[in-house]
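**Student:** here are the coordinates; sequence isn't available:
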């Protein structure tokens, strides 16, 4: 685990309000649609898909904001079904989770333990960067988890 500041970037953005049980409704097809829109617009993707959670607390009934980002090179584009945003830098605790996404709560627990042990103050935002997605062999997934810090 490391504490770091991310770099700012531009992104195509999908935004919705959701709950933990509804997250599976957004896996795969939103990213695919974002890549298709980027291709249609001839814009250059510059990074992996990000999921940003704001207001998530681990309670399955809590409604929170989910933004899915596709980093792109271009600025101020008009996209069908998505918006363009400039994503600012972000101070966070970063850790890598390798393997099945079903085991990600274990990684989050390690992060929460680290935050408590080091008396860090979290923000209401966390992110997941899907560095490698394998929908056939879950053990091949590589996800960077970022917990927002003040």
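**Tutor:** Nice, I can see it. Values in this document were obtained by computation on a predicted structure and should not be read as measured data.
**Student:** from now on I want contacts and neighbour counts done on CA atoms only, so please keep to that.
**Tutor:** Fine.
**Student:** going along the chain, name the strands of this protein.
**Tutor:** 2-5, 9-18, 50-54, 64-72, 83-87, 91-98, 122-132, 142-149 (DSSP state E).
**Student:** quick one, the second one and strand 50-54 angle?
**Tutor:** Orientation check (axes from the mean of the first three to the mean of the last three C-alpha atoms, to 10 degrees): strand 9-18 against strand 50-54 gives 50 degrees.
**Student:** residues in contact with strand 9-18?
**Tutor:** 30, 34, 63-75, 79, 81-89 (C-alpha atoms under 8 Å, 6 or more residues apart in numbering).
**Student:** list the buried residues in it.
**Tutor:** By neighbour count with 16 or more other C-alpha atoms under 10 Å, strand 9-18 contains the buried residues 9-14, 18.
**Student:** with distance to residue 38 added, can I get those residues in CSV?
**Tutor:** Compiled in CSV, the buried residues of strand 9-18 are given as follows (distance: C-alpha to C-alpha, whole Å):
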residue, distance to residue 38
9, 15
10, 12
11, 10
12, 8
13, 11
14, 13
18, 25
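**Student:** this is the comparison structure:
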């Protein structure tokens, strides 16, 4: 079990309430629009797309908060955009990378949660997925880092 502290990250972001059942409606097009807005506003992109889940419990019906975020350098610019900027807070987590199709995410989450409980750690209720490489044509080339929040 790899335990990490992720320092605050400045992001351009989108937020909504959704459920796992409805999650697919945000795939691809939201991140694409965030990238377009970052470029349009001359923001320096500093990392891959993050999906931040708060209150997701694995039940497809549970409504939770979803943030889709793109790390960008802080800027004095006022964005004329549907997106806003903020800092993602410091995040204590256990982490593992998934190499391949996102169908394997459930196994990664299960393994990490088992490690958390066996290590006498407590879930924070926040999770992140960092999409290091997304290949929609060849999903075996995807690289996704799963970060499950823990309390100290």
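**Tutor:** Done, it's in. Because the structure is predicted, anything quoted here is derived from the model rather than measured.
**Student:** re earlier: TSV for the strands of structure 1, including distance to residue 43 of structure 1?
**Tutor:** As requested, the strands of structure 1 are exported to TSV (distance: least, C-alpha to C-alpha, whole Å):
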stretch	distance to residue 43 of structure 1
strand 2-5	26
strand 9-18	10
strand 50-54	17
strand 64-72	7
strand 83-87	12
strand 91-98	28
strand 122-132	20
strand 142-149	24
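**Student:** most centrally placed residue in structure 2?
**Tutor:** With distances taken as C-alpha atoms, centre = their mean, residue 51 lies nearest the centre of structure 2, 2.3 Å away.
**Student:** re the thing from before, now, of the contacts of strand 9-18 of structure 1, which are buried?
**Tutor:** Listed as buried from these are 30, 34, 63-64, 66-72, 74, 82, 84-85; burial here means 16+ other C-alpha under 10 Å.
**Student:** contacting residues for residue 105 of structure 2?
**Tutor:** For residue 105 of structure 2, the contact set (C-alpha under 8 Å, 6+ apart) comprises residue 98.
**Student:** map it onto structure 1.
**Tutor:** Using TM-score structural alignment as the criterion, residue 105 of structure 2 maps onto residue 104 of structure 1.
**Student:** now do residue 96 of structure 2
**Tutor:** So residue 96 of structure 2 corresponds to residue 95, using TM-score structural alignment.
**Student:** ok, now how distant is residue 57 of structure 2 from residue 66 of structure 2?
**Tutor:** Separation of residue 57 of structure 2 from residue 66 of structure 2 (C-alpha to C-alpha, to the nearest Å): 13 Å.
**Student:** actually, residue 147 of structure 2.
**Tutor:** Between residue 147 of structure 2 and residue 66 of structure 2 the distance is 14 Å, computed by C-alpha to C-alpha.
**Student:** same question for residue 52 of structure 2.
**Tutor:** For residue 52 of structure 2, the distance to residue 66 of structure 2 - C-alpha to C-alpha - is 6 Å.
**Student:** common neighbours of the two, please.
**Tutor:** By C-alpha under 8 Å, 6+ apart, no residue touches both residue 52 of structure 2 and residue 66.
**Student:** average offset between the longest helix seen in structure 2 and structure 1?
**Tutor:** Longest helix in structure 2 by number of residues (criterion: DSSP state H): helix 105-118. Taken over the aligned residues, the distance from helix 105-118 of structure 2 to structure 1 averages 0.7 Å (mean C-alpha distance after the TM-score superposition for structure 1).
**Student:** got the angle for that helix vs strand 143-151?
**Tutor:** Computed by the same axes, to 10 degrees, the angle separating helix 105-118 of structure 2 from strand 143-151 equals 30 degrees.
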